[in-house]
Structures are given as structure tokens and as C-alpha cells.
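Next comes the sequence, and after it the predicted model I'd like to discuss.
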Amino acid sequence: MTIQQHSGFYVVGVAARTDNTAERNGKGKIGEIWHRLLRDNLAAKIPNKLGIDLIAVYTDYEKDHSGQYTYLLGLPVSSIHNVPAKFVAKHIPGGRYAVVTSNRGPVTKVVPETWQRIWSMSVAELGGTRSFRADYEVYDQRSADPEKAQIEVYVGLR
């Protein structure tokens, strides 16, 4: 794990409100968001995109990881002008982020395992107190094969 400081950026994609209880119980919305983005090739229709790495954003937290949040799957963009109505734009605030790298394996296994690891970390282990403003996952070339995926989770810190 490392700590990185970065300036903010925008992500445009598809979004829904959900919570971790619904996601664990099979009543969540994250799987459908992934299915919709990939099935309809929506990433290709996002204007002003910067690269091809998918970003999964967790933001608009009700309180912390136990409450509702907005999940957005999309791409970083250079501008949020002329965003089509089917998409949502969210700003990832600048600041300090703990960067946690997942193990390699099936994406449906390594992502929840990585979040479980993050939730069990102390403030000292994480490198600071979580801000619950925005966290995000990066799906780059290491996750091209969903059975041998590795991702990075950026956890916003105060």
C-alpha cells in the first residue's frame, strides 16, 4: 500500500445508488451497471475520455461504508461539457489517497476481498482517516482478463 496525493478529476459513466448489504445479498446494482456498460458498449460513447482504463467511483456516501452510496462506472474525462443524458459526471476531489492493490484472481473475488481488507485496516495501517468523499477502483490492463484480474483501490483520506 502507498499514499498518493493527486489533483481532482472527472469521471463520466453510468451510476446508481446502492449499499454493501444489497451487494452482498445479490440485490445490488453494481453487476447490472457493469453489464449495461459492456453490453451496450457505452464506454465508446463517452465524450472527452482520457484513456481506456475503467474507473469505478464510490461517492455521495450517506455516512460511511455501511450506508448508501453512489456507484459510478466510467472513464476519466477532460471535460464534462456536452455529456449525453444517459451518463452521469462525478468529480473525484483532489487530496490524499491510500492505494491498495488487490491480489490477482477472479474479479468477482478479488474486489470484495480488497474492500474487506480495507474495512479491517486501522487508521494507522490505512495511513489516515477515511474521508468518505470519494473512493475509486482502477481497472487497467492488469484486469483485462476477468479471471486473472488485479485492480487498485484508491481510498480517500482526510
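Received it, and whenever you're ready, just let me know what you need.

rest of the way, CA atoms for contacts and neighbours
Fine.

Would you map the strands across this protein?
2-6, 9-18, 54-59, 69-77, 88-92, 95-101, 130-139, 152-157 (DSSP state E).

And here is the other one:
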Amino acid sequence: MERSQNLQKFLNGLKSDLPSFEEADFTDINWCNHEGENALHIAVIRNELSLAKELIDLGIEINARGDLGHTPLHEAASMCDLSMVKLLVESGADLHALTEGNPPFTLARFSKKDDICDYLGAEMNKVQQKDPTAWAKAQISYLKREIARIEKQYGVASA
């Protein structure tokens, strides 16, 4: 799939607008800044639904972890409208991804986004019905990432 002019303009704009993206090499659609954010994070933060959809269609990593471990769904749950959240969920975003121990649902609750909470709650329930261990797996994955981060920070090798 070829990139639209709007997407190319958006990507070029990121390089000039955001210091953490000025060295971006968007020949790789999954390029991430030093915090792990990709172009989808920024499209979501800016509530650019059509650009987010195009990035997803191009195969961008939908569950990339940016600042504090936020995925694009975390950003959408706290900042955007329900249509962005639905796009991400329907495209395979991890409903149980944890950032500082919180799933996207909790960030929506903190932001008083009741419509998003209702939707995410129902979707999380569907996942839990299919896989009752989904929540435990999310917590284990979070703890493994935290252990790796701490080991790296202090130069400690795994046992």
C-alpha cells in the first residue's frame, strides 16, 4: 500500500515539530523515538483518525510501548473519542497492556471517559471469557518488562 499525501505530510511534520522525531527514518513505518513512541502514538494523541487507520493498514506496530509503557490504546483511552479507541481495538490493540500497572481501561476511568470505559470493559470481558488467564498474563508480561528495565538501569545480569 502506498502512503497518501496526507500521511507523508504528517510524517514530515513530525520530524520538524517534535525534537524526539527529528532523526526519524520513516522508510521503516515502525521507526520509534528514544521513548519507544512511533507515528501511531502521535496520530492518536492528535486524534487523527484517518491517519491512524492508514498507519495501521500499512502495518505499524499497534502495541508499541512509548513513554511509561503507554501503547497507542492507552493514549486513546485517556485523550480521544470512542471512534479512535474502537479503531485500535478492532485492529488488534492489546486491551490488557499495562503501563505502570494500569490497562487502558483505568486511564479512561481516570479521564472520566465513561463511554470508553463501557466499551473497553465489555471488550475486556470478551477476552477474559475466551482466555481466563489474560489478566494474569498481562501482569506477568508487565513484571518481566520492569525487571529487564531495572536490570539494564543498574547493569545487573539476569540470573
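Alright, I've got the coordinates. Please read these numbers as outputs of a predicted model, since none were measured by experiment.

what TM-score do we get after superposing?
Comparison of the two superposed chains (TM-score structural alignment, normalised by the length of the first structure) gives a TM-score of 0.25, and 74 aligned residues with a C-alpha RMSD of 5.6 Å.

Which positions in the longest helix along the second structure come out as buried?
Longest helix in the second structure by number of residues (criterion: DSSP state H): helix 134-154. Neighbour-count burial for helix 134-154 of the second structure, with 16 or more other C-alpha atoms under 10 Å as criterion, is recorded at 134, 135, 138, 139, 142.

Make CSV from the strands of the first structure and add mean neighbour count to it.
Converted to CSV, these look like this (neighbours: other C-alpha atoms under 10 Å):
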stretch, mean neighbour count
strand 2-6, 13
strand 9-18, 21
strand 54-59, 22
strand 69-77, 24
strand 88-92, 19
strand 95-101, 20
strand 130-139, 20
strand 152-157, 23
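
so what's residue 85 of the second structure closest to, chain neighbours aside?
In this structure, residue 85 of the second structure finds its nearest non-sequential neighbour in residue 76, 5.7 Å apart by C-alpha to C-alpha, 6 or more residues apart in numbering.

quick one: the residue nearest to residue 56 of the first structure when sequence neighbours are not counted from residue 132 of the first structure, how far?
Closest residue to residue 56 of the first structure apart from its sequence neighbours, by C-alpha to C-alpha, 6+ apart: residue 73 at 4.4 Å. Applying C-alpha to C-alpha, to the nearest Å, the value for residue 73 of the first structure to residue 132 of the first structure is 18 Å.

list the contacts for residue 73 of the first structure?
Residue 73 of the first structure sits next to 12, 13, 14, 15, 33, 34, 37, 54, 55, 56, 57 when contact means C-alpha atoms under 8 Å, 6 or more residues apart in numbering.

Tabulate those residues (CSV), appending distance to residue 107 of the first structure.
Output for the contacts of residue 73 of the first structure, formatted as CSV (distance: C-alpha to C-alpha, whole Å):
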residue, distance to residue 107 of the first structure
12, 22
13, 20
14, 19
15, 19
33, 15
34, 12
37, 16
54, 13
55, 14
56, 13
57, 16
